[in-house]
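> What follows is a predicted structure for the sequence shown.
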Amino acid sequence: MNSLNPHHVARSVSNLEETIQWYQEKLGFTATLRRELPQFSTRQAFLELNGFRIEVFERENSARTYPSPVNVPDDLLAQGYKHIAFAVNDIDAIATELKQRNVEIALEPVADEELGFTVCFIKDNSGNLIELVQELNTL
């Protein structure tokens, strides 16, 4: 088990091209692979940033299993995978830059002394939550 290392997270989306464009323009990801999987009526892409990969699928007739959360606490009403989290060095500066890029902020930066970090949540083009985390000792 010592060889377990994070490789990627996967998301199913309604529009592959819009999702690729959003992650490239808003967060700086690069599309490293695009392909058709006709046997599954699916298109696939890998996006990468700083060694982290997001695998994105668009399948014909797919549907969201639960609605996009209205706010961060409401997301906890649906069980299952919740969000991607990225460590950042300056959460306030990144939140400001993301607002300038018209990214929806779901939760403004807030410090959690007990956890030892500041968090901020944004939503991608499909309404999926993305958490930004800054350790309090780097503020």
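Perfect, I can see it now. Numbers count the residues shown, from 1 in each chain.
> only C-alpha atoms for contact and neighbour calcs from this point on.
Will do.
> Can you spell out which helices and strands pack onto the longest helix along the chain?
Ranked by number of residues, the top helix in the chain under DSSP state H is helix 91-100. Where contact means 3 or more Cα pairs under 8 Å, 6 or more residues apart in numbering; DSSP states H and E, helix 91-100 is packed against strand 104-112, strand 117-123, strand 129-135.
> For this structure, which segments count as helices?
According to DSSP H, the chain carries its helices in the segments 16-22, 72-75, 91-100.
> ok, structure two:
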Amino acid sequence: MLSQAQNTPPNDLTPYFNAIIVSNMDSSLVWYQQTLGYEILNSKQFPEMGFKQANLKKENASIELIELNSAIDPKELIPNYHSKTKVLGLFKLGFQVDDFDLWIKYLEINQVNFNGRIVTDELTGKRMVIILDPDGNRIQLFER
């Protein structure tokens, strides 16, 4: 029970998962499995409801992929849509990696799409880069 004096949130909030709407479940499953090394825990189809859903996991990071027949691509709605156009909602996922150079080589060899170039964070002095999944969702890799 919360007292009136308690004005800070409880401290047991732990990251659990992120959910991403994708346009093609099959290609997204392959990409997240092969590119980032996620394990597919389950995959379900609900044709009568117009959606597919899958849960993936890599160590402590879980992702739920959702394919919805009713999902709308911003390119279809926004006149003169450009890849730099921002829409409200999830902007990117972030991961830390131990061997940044090895990841960059791996991503280049596997022809993963980069969004911009490698930059160095002014606060930490660590490098980072953004890659794109098959739907253009941003995934940022940070040097640990």
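Arrived safely, thanks for sending. Since the structure is predicted, the reported quantities are computational estimates derived from the model, not experimental observations.
> Structural similarity score between the chains, please.
Comparison of the two superposed chains (TM-score structural alignment, normalised by the length of the first structure) gives a TM-score of 0.83, and 131 aligned residues with a Cα RMSD of 2.0 Å.
> if we can go back for a sec, same list (the helices of the first structure) but as TSV, adding mean neighbour count.
What follows is these, written out as TSV (neighbours: other Cα atoms under 10 Å):
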stretch	mean neighbour count
helix 16-22	17
helix 72-75	14
helix 91-100	15
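> picking up where we left off before, how much does the longest helix of the first structure stray from the second structure?
With mean Cα distance after the TM-score superposition for the first structure, helix 91-100 of the first structure departs from the second structure by a mean of 1.1 Å once superposed.
> Show me what stretch 12-24 of the first structure is in contact with.
Outside stretch 12-24 of the first structure, the residues that touch it by Cα atoms under 8 Å, 6 or more residues apart in numbering are 29-31, 43-45, 47, 56-59, 62-63, 124-126.
> Can I have the buried ones of those as a PyMOL selection?
Buried residues within the contacts of stretch 12-24 of the first structure, by 16 or more other Cα atoms under 10 Å, are selected in PyMOL with:
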select buried, resi 29+30+31+43+44+45+47+56+57+58+59+124+125
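> just curious, which of the contacts of stretch 12-24 of the first structure is nearest to H7 of the first structure?
L47 (11.9 Å; Cα to Cα).
> And that closest one, what's its match in the second structure?
Matched across to the second structure, L47 of the first structure falls on L56, judged by TM-score structural alignment.
> Skipping its backbone neighbours, what lies nearest its match in space?
I40 (4.5 Å; Cα to Cα, 6 or more residues apart in numbering).
> ok so, going back, mind putting the helices and strands packed on helix 91-100 of the first structure into a markdown table with distance to F86 of the first structure?
Shown next, in a markdown table, are those (distance: least, Cα to Cα, whole Å):
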| stretch | distance to F86 of the first structure |
| --- | --- |
| strand 104-112 | 13 |
| strand 117-123 | 10 |
| strand 129-135 | 5 |
